[in-house]
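Colleague: Sequence first, predicted coordinates after that:
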Amino acid sequence: MVNVITTSLKALVVSTVIVAGSASANIVPLSIDVTVRDFHQEHDDFQNKISGLSTGNVGNQLVNGVPVWIGANDNTDGAVNNASTFSTWFDDCDANTPDVTCVEEYNVPIDATVDLLLGKLTFDDQSFFPLDAITGTSNDGDNFNNHNYFFTAQFGLDLVFDPNLTNTFEFTGDDDVWVFINGELVLDLGGVHSAVNGSFNMNDVAAQQGIQAGDLYSFDFFFAERHYSKSTVSITSFLGEPVNEVSAPSVFAIIGLGLFTMMIRRRALSK
């Protein structure tokens, strides 16, 4: 059962947590399911040259739910060979063709945290290697710095637009990152590069797309790690809680904890 957290319900959650009197109670975990595809360095676009930040190479709209390549088809833009090689990044895998496809796909839970008082979602991993625990680091054919490099990651969330929130999203990391709102590109950090920063303001996006208060909108995130040097991902989001990741029992558990604490405090005061 999935529950859309309304403003009033959020206020209740926050107020009960405040009454609980615990600073750490403001911070709650949020697990996000991420699709991670494992590549080998034989693939033409992985362990390629370092291009640096390269923008403007994917279309402004998702096609069949994924980005499409519109850059040059000669390995000059973003260290990508062509539209055909790029199309395999977020497509089906085949372990028998590591030079042209991913070799395996995994569903990996990524653990973020949410500050209920600030409405702030945070995920910060300066050594982001989600496949290490799954594949190991020495048997996948890509032995660099004791990590399984060369992978893509994607996830999608449904969010409710609330103009009263801070409504900013900020990312810092490497390599390629693209974010789409309702299928429209709003953050473009393509290319093989060291960690770079990018952000967008959802209020501006809402104005451009005609999104109104209370409207549901889609958030799609695409990432690629294509070079063996480093892998960092840092996300700070004030866009609100995803409605398809928060179940009713977890919300009511928080509320129940707050109400229980209120009862204890009242009893203590009455003595």
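Modeller: Now that the structure is in, tell me what you want to look at.
Colleague: When you work out contacts or count neighbours from here on, use the C-alpha atoms and nothing else.
Modeller: Noted.
Colleague: ok, and the closest non-adjacent residue to the most centrally placed residue in the chain?
Modeller: When Cα atoms, centre = their mean is applied to the chain, the residue found nearest the centroid is residue 221 (5.4 Å). Take residue 221 and drop its neighbours on the chain: the residue closest to it by Cα to Cα, 6 or more residues apart in numbering is residue 179, 4.6 Å away.
Colleague: what does residue 35 give?
Modeller: Closest residue to residue 35 apart from its sequence neighbours, by Cα to Cα, 6+ apart: residue 107 at 4.8 Å.
Colleague: What separation do you get for the one you found and residue 181?
Modeller: 22 Å (Cα to Cα, to the nearest Å).
Colleague: Could you do residue 34 as well?
Modeller: Taking Cα to Cα, one finds residue 34 at 17 Å from residue 181.
Colleague: So between these two, which is more surrounded?
Modeller: Set residue 34 next to residue 181 and count neighbours by other Cα atoms under 10 Å: residue 181 wins out with 23 against 19.
Colleague: OK, contacts around the more buried one?
Modeller: 205, 217, 218, 219, 220 (Cα atoms under 8 Å, 6 or more residues apart in numbering).
Colleague: what do you get for residue 140?
Modeller: When contacts are counted by Cα under 8 Å, 6+ apart, residue 140 touches 40, 148.
Colleague: Tell me which helix or strand it sits in.
Modeller: Applying DSSP states H and E as the criterion places residue 140 outside every helix and strand.
Colleague: Likewise for residue 138?
Modeller: Applying DSSP H and E, one finds residue 138 in no helix or strand.
Colleague: Is it correct that residue 92 falls within a strand?
Modeller: No: Residue 92 is assigned coil when assessed by DSSP: H, G, I helix; E, B strand; the rest coil, not a strand.
Colleague: Alongside the first one, take a look at this:
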Amino acid sequence: MSSIPSLGGLSTLLVAMSFSVACGNPAVQGTETDSDTGSGSTATDGTSATTDDPTAGTGSESDGTDSGTASGTESTTTTTTSPTTTDSTVTATSDPTDATTTPVTSSTGETTLDETTTLDETTTTTTGETTDTTTDTTTGDTTDTTTDTTTTGEPPLECGNLPVIYRDMKPLHADFGCHMWGNGVRPTLVQSMLGGDGKPVYNPQPGPTLPGYGGSNPQISSGASFSDWYNTKDGVNMEIAGELELTEIQQGVWSFESEEFFPLTGQGFGNNVTQNWAGETYPDRNGSFTTEIHTNFVYEAGQTFSFSGDDDVWIFIDGKLAMDIGGLHPPAMGTIELDLLGLTVGETYSLDAFHAERCEAGSNFRIDTSINCFIPM
């Protein structure tokens, strides 16, 4: 991939986008319809947009309960073997890498053996007419060494699932409940750096829209309404802790996917029995909420992090905006190529992700990444 021209002074990043039906009109997420089905993608410093096959960026359907994978340091076994002497009819062999009993085989033709062979305090007696005699011996003392450190002497990383803070929002919040609409990504709704509180900062003057974009203006009512999204406020939202379990779907790729991503169903303020701004109710789900993730990872060359879904998604690496697919929109996909961010191999960096589902009719959420270890903060 090639980098996208700068937009709004944000960092360089590659993003590919794909759209499919989220709810209602295939081209629209929200309460309005628009004949223009334009699509767009935005990463930091990105202005170009592509429209892909609607099936791009999708995989096997998951209910979001796939188990994660664990990584660790494999132990090393060391064996010390002492020399063994036997009579001419038994040949003892030992594998220096084997810490367990080693079978020993002798071939004597039609010879009858009636004897006892002793090898290092382990005795096996073979009696009677035998053509092939097998003697089990233990040769020497066994040393089993297990190490809990890496080759550098440091403790192994404690990898885990992605910790999540969900916040349930009421369907008649100024920014939720299908109050707004859009047919594609709306970039630069937040500023390019995390705030001092570790949250995205509202941008009162977002940059230009992407070609073909159609949607309500504004996409966020105000800085005051946006402060409700990722800050717990009594009576305004309700905080609920959770986690996302990533599964290795192919070698070196870990994923979480849900095409019906409603993790707060039956929780918080309850399912959406109250009419939203579009006059709709959804008693089978709780569909107005935000998702907040804070974690760390060790950067290795070639790593990527992809997201596909709706609605708003902002991902910050080392405090800088690295993926910007904000606004109400059908499912859209973005990919961060970490090699383009100027990171140092072997160093630990923060990853902060913020998501919002603002129209209860549909919710898609998928992560694919080659980062194999997320370190709890």
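Modeller: Nice, I can see it. In this text, all values refer to a predicted model and were calculated from it rather than measured experimentally.
Colleague: Just give the TM-score of the two.
Modeller: Here the TM-score for the pair of chains, by TM-score structural alignment, normalised by the length of the first structure, is 0.70; 208 aligned residues with a Cα RMSD of 2.6 Å.
Colleague: now the helices for the stretch 101-250 of the second structure?
Modeller: Applying DSSP state H, counting those that start in this stretch to the stretch 101-250 of the second structure gives helices spanning 223-226.
Colleague: quick one: the residue mapped onto residue 124 of the first structure from the second structure and residue 363 of the second structure, what's the gap?
Modeller: Residue pairing (TM-score structural alignment): residue 124 of the first structure is matched to residue 257 of the second structure. Residue 257 of the second structure sits at a distance of 11 Å from residue 363 of the second structure (criterion: Cα to Cα).
Colleague: how about the helices in the stretch 151-271 of the first structure?
Modeller: According to DSSP H, counting those that start in this stretch, the helices that the stretch 151-271 of the first structure contains are 202-209, 248-270.
Colleague: To residue 114 of the first structure, which of those helices lies closest?
Modeller: For the helices of the stretch 151-271 of the first structure, the distance to residue 114 of the first structure is smallest for helix 248-270, at 12.5 Å, taking Cα to Cα.
Colleague: and the closest one, how far from the chain's centre?
Modeller: The chain centre lies 32 Å from the centre of helix 248-270 of the first structure; the measure is Cα atoms, centre = their mean, to the nearest Å.
Colleague: Could you give me the buried positions within that helix?
Modeller: By 16 or more other Cα atoms under 10 Å, the buried positions in helix 248-270 of the first structure come out as 254, 255, 258, 259, 261, 262.
Colleague: Nearest spatial neighbour of the third one, chain-adjacent residues omitted?
Modeller: Spelled out, it's residue 258 of the first structure. Closest to residue 258 of the first structure by Cα to Cα, 6+ apart is residue 16, at 4.1 Å.
Colleague: picking up where we left off before, just to check, the residue nearest to the centre of the first structure is in contact with residue 154?
Modeller: Yes: counting by Cα atoms under 8 Å, residue 154 is a contact partner of residue 221 of the first structure at 5.4 Å.
Colleague: The aligned residue in the second structure for residue 199 of the first structure - nearest residue in space that isn't next to it in sequence?
Modeller: In the superposition onto the second structure, residue 199 of the first structure corresponds to residue 335 when matched by TM-score structural alignment. Closest residue in space to residue 335 of the second structure, ignoring its immediate chain neighbours: residue 306 at 4.2 Å, by Cα to Cα, 6+ apart.
Colleague: distance of the closest residue to residue 154 of the first structure other than its chain neighbours from residue 266 of the first structure?
Modeller: In space, and not counting its chain neighbours, residue 154 of the first structure is closest to residue 222: 4.5 Å by Cα to Cα, 6+ apart. Counting by Cα to Cα, the gap from residue 222 of the first structure to residue 266 of the first structure is 49 Å.
Colleague: circling back: tally of neighbours for the residue nearest to residue 221 of the first structure?
Modeller: Count around residue 179 of the first structure with other Cα under 10 Å applied: 25.
Colleague: Could you tell me how far the corresponding residue of the second structure for it is located from residue 115 of the second structure?
Modeller: Taking TM-score structural alignment, the alignment pairs residue 179 of the first structure with residue 315 from the second structure. According to Cα to Cα, residue 315 of the second structure and residue 115 of the second structure sit 75 Å apart.
Colleague: does residue 204 of the second structure really touch residue 224, like I thought?
Modeller: No: using Cα under 8 Å, residue 204 of the second structure is not in contact with residue 224, being 10.9 Å away.
Colleague: So for the two, which residue has more residues nearby?
Modeller: Neighbour count, other Cα under 10 Å: between residue 204 of the second structure and residue 224, residue 204 has more, with 15 against 10.
Colleague: circling back: show me which of residue 257 and residue 363 of the second structure is the more surrounded one.
Modeller: Taking neighbours as other Cα under 10 Å, residue 257 of the second structure and residue 363 compare with residue 257 leading, 27 against 23.
Colleague: Which of the helices or strands spans the more buried one?
Modeller: strand 253-258.
Colleague: residue ranges for the strands of the stretch 251-377 of the second structure, please.
Modeller: 253-258, 289-298, 304-309, 313-317, 320-324, 332-337, 348-357, 365-369 (DSSP state E, counting those that start in this stretch).
Colleague: deepest of these, which one?
Modeller: strand 320-324 (a mean of 28; mean count of other Cα atoms under 10 Å).
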